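# Build me a structure from this.
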Amino acid sequence: MSTWPRWLHWLQRTPTVVLDDVQRQRLQHWQALPDTDWQQNARHTRLLVVDVEASGLNLRRDKLISIGSVALQDGGIDPREAFEVVLRQQQVSSSDNILIHGISGAQQREGTPPAEALLQFLEYSGKAPLVAYHAFFDQHMIATAMRRHLGLHYQPRWLDLAWLLPSLFASRQAHVVALDDWLQRFGIRNHRRHNAIADCLATAQLLQLALHRAEERGITTLQALAATERLRRHNNPV
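Just a heads-up that it's a prediction; the model follows:
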């Protein structure tokens, strides 16, 4: 499970956000959903692999452009349940940035209004655990957008495969490395790198391998997976 850095305490200062009645009701419905029981078996839990695209890598200045997600249920990936949304941008990102993620200026200008896009993501994700590779960036960009556009202090629990994989497959890689290194080691093809859905599908396959290896080691619950990640972080500080 990812920890929330102390220097991000400013995220808790929720701005004044104006939502219409329907949007408020949708947000309240999500808030009323029960939290996931982290003592349950991870393989039989709905897990959401999440990836974002942003206008850059500056955590304070850059903006969330898109969210992609793929769900695992009972260990299987159902592409029909994938989620992707582009948030409408008042100012499109740079040409160099567009070359990386492929979301054109027109797509950014014509995207879904941010509050609506984020509500759609909340309705899709529910209170399911979120999984990412180097989760902190995704975590921060989504949380910042939720605070800015919905006035929501969004702090779900995440699992970070960048820490879990070297714990479970130490013979293949003992240290935190780039996502592409793990994809290459396991022969997983990503047909469109830096596309949110394509990255999610590739990462979801890594999650399948991680869940299988964890079960072999008797690590079956979400809480046990979180503890495995936490131990790796503690023993290998960045």
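
# From here on, just use CA atoms for contacts and neighbour counts.
Will do.

# residue ranges of the strands in this structure, please?
Shown for the chain, the strands assigned by DSSP state E span residues 47-54, 64-73, 76-77, 83-86, 130-132, 158-160.

# These: which one's closest to residue 169?
strand 158-160 (14.4 Å; CA to CA).

# tell me the centre residue of this structure?
In the chain, the centroid-proximal residue (CA atoms, centre = their mean) is residue 50; its distance is 3.2 Å.

# Could you report the separation of that residue from residue 40?
According to CA to CA, to the nearest Å, residue 50 and residue 40 sit 21 Å apart.

# let's see this one next to it:
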Amino acid sequence: MSLFAWLRPANAALNAEQQQRRERLRVAPPLGECSLREQRWVVLDLETTGLNLNRDQVLSIGAVVIEDGAIDFAQQFERTLQRTDHKLSPSVLIHGLGPSAIAAGSDPVEALLDFMEFVGDSPLLAFHAPFDQHMLGRALKDSLGYRLQHPFLDVAEMAPLLCPQAHIREAGLDDWMGYFKLQAGERHHAAADALATAELALILFSRARQQQIHSPLNLQQRLSQWKRRQQTHSF
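Modelled structure (predicted):
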């Protein structure tokens, strides 16, 4: 994101209660050396108006929590954001969020505050995480004047790191679900995609432990090393 994008003022003025909620949002620490099982993870998926990082908007947020080594179905998040200026685009054929659903959505300020309170100080997981990280960060900056600093790990990078025998490095979520024979009730729906990503992440955490990767910090370090090797081999 450009420097000028970060300097843009928030589009919506926050009332006193919203400002207090923003100030109370928890600061996420760097990834640590607790076990992968002990770490609370928030698995995120976004549906957006398109793929333009600087112009398109977040339409819906879906998230589930991995805690104590399992998906905690008591901790789920789902919101559609109201976008009064949204014009119908071809992306509706993918995510299915038409004008009526968006018009009936939640106020973006309230939805984003709710989501960050749900996240707390937990790190985030997503499939193709750089996109979700960028789009969520921009939405938070524009609507709340809040800078997202939570750690993100990319499940799309974890999979080929931990399962090199699959030989499907550039695969999408559907490819990895097929590889592990996972079933998805629905796709291109934020909550359903977050759940599918969480199921994949649990398998990958098990593979990580088998490879002596026992902590979030260790996993982050191995991912960084793997990415550097991939970049070196690409030249």
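
# In structure 2, what stretch matches the lengthiest helix in structure 1?
In structure 1, with assignment by DSSP state H, the single longest helix is helix 196-216. Using TM-score structural alignment, helix 196-216 of structure 1 corresponds to residues 190-210 of structure 2.

# And stretch 52-63 of structure 1, by the same measure?
So stretch 52-63 of structure 1 is aligned with residues 46-57, judged by TM-score structural alignment.

# got the contact list for that stretch?
By CA atoms under 8 Å, 6 or more residues apart in numbering, the list of residues contacting stretch 46-57 of structure 2 from outside reads 1, 58-62, 89, 91-92, 95, 131-132, 134-135, 139, 188-190.

# about what we covered before: between strand 47-54 and the longest helix of structure 1, find me the angle.
140 degrees (axes from the mean of the first three to the mean of the last three CA atoms, to 10 degrees).

# Helix 196-216 of structure 1 vs structure 2, average distance?
For helix 196-216 of structure 1, the mean deviation from structure 2 after alignment is 0.7 Å (mean CA distance after the TM-score superposition for structure 1).

# what's near enough to touch the residue nearest to the centre of structure 1?
Contacts of residue 50 of structure 1 by CA under 8 Å, 6+ apart are 67-70, 130-132, 138, 196, 200.

# For residue 74 of structure 1, see how far away it is.
In this view, residue 50 of structure 1 and residue 74 of structure 1 are 18 Å apart by CA to CA.

# what does residue 215 of structure 1 give?
From residue 215 of structure 1 to residue 74 of structure 1 the distance is 13 Å (CA to CA).

# list the contacts for residue 146 of structure 1?
Listed by CA under 8 Å, 6+ apart, the contact set of residue 146 of structure 1 reads 115, 118, 152-154.

# 6 Å - rerun?
By CA atoms under 6 Å, 6 or more residues apart in numbering, the contact set of residue 146 of structure 1 is residue 152.

# Quick check: the aligned residue for it in structure 2?
That one, residue 146 of structure 1, aligns with residue 140 by TM-score structural alignment.

# now residue 89 of structure 2, nearest residue through space, not along the chain?
residue 49 (7.0 Å; CA to CA, 6 or more residues apart in numbering).

# that older thread, what does the longest helix of structure 1 contact?
So helix 196-216 of structure 1 is contacted by 49, 51-52, 68-70, 190, 192 (CA under 6 Å, 6+ apart).

# which of those count as buried?
49, 51-52, 68-70, 190 (16 or more other CA atoms under 10 Å).

# Off-centre distance for stretch 61-79 of structure 2?
Put simply, stretch 61-79 of structure 2 sits 12 Å off its chain's centre (CA atoms, centre = their mean, to the nearest Å).

# end to end, how far does it reach?
Using CA to CA, one end of stretch 61-79 of structure 2 lies 5 Å from the other.

# What residues in structure 2 pair up with stretch 98-117 of structure 1?
Counting by TM-score structural alignment, stretch 98-117 of structure 1 corresponds to residues 92-111.

# from the chain's centre, how far out does the matching stretch sit?
The mean C-alpha position of stretch 92-111 of structure 2 is separated from the chain mean by 18 Å, CA atoms, centre = their mean.

# just stretch 85-100 of structure 2 next, same as before
That offset, for stretch 85-100 of structure 2, works out to 21 Å (CA atoms, centre = their mean).

# list the buried ones in it?
So, applying 16+ other CA under 10 Å, buried residues of stretch 85-100 of structure 2: 95, 97, 99.

# Count the neighbours of the spatially closest residue to the second one that is not a sequence neighbour for me.
Yep, that's residue 97 of structure 2 we're talking about. Counting by CA to CA, 6+ apart, the nearest residue to residue 97 of structure 2 once its immediate chain neighbours are dropped is residue 59, at 8.0 Å. By the criterion of other CA atoms under 10 Å, residue 59 of structure 2 has 23 neighbours.

# Residue 59 of structure 2 contacts residue 81, correct?
Yes. Using CA atoms under 6 Å, residue 59 of structure 2 makes contact with residue 81 at a distance of 5.2 Å.
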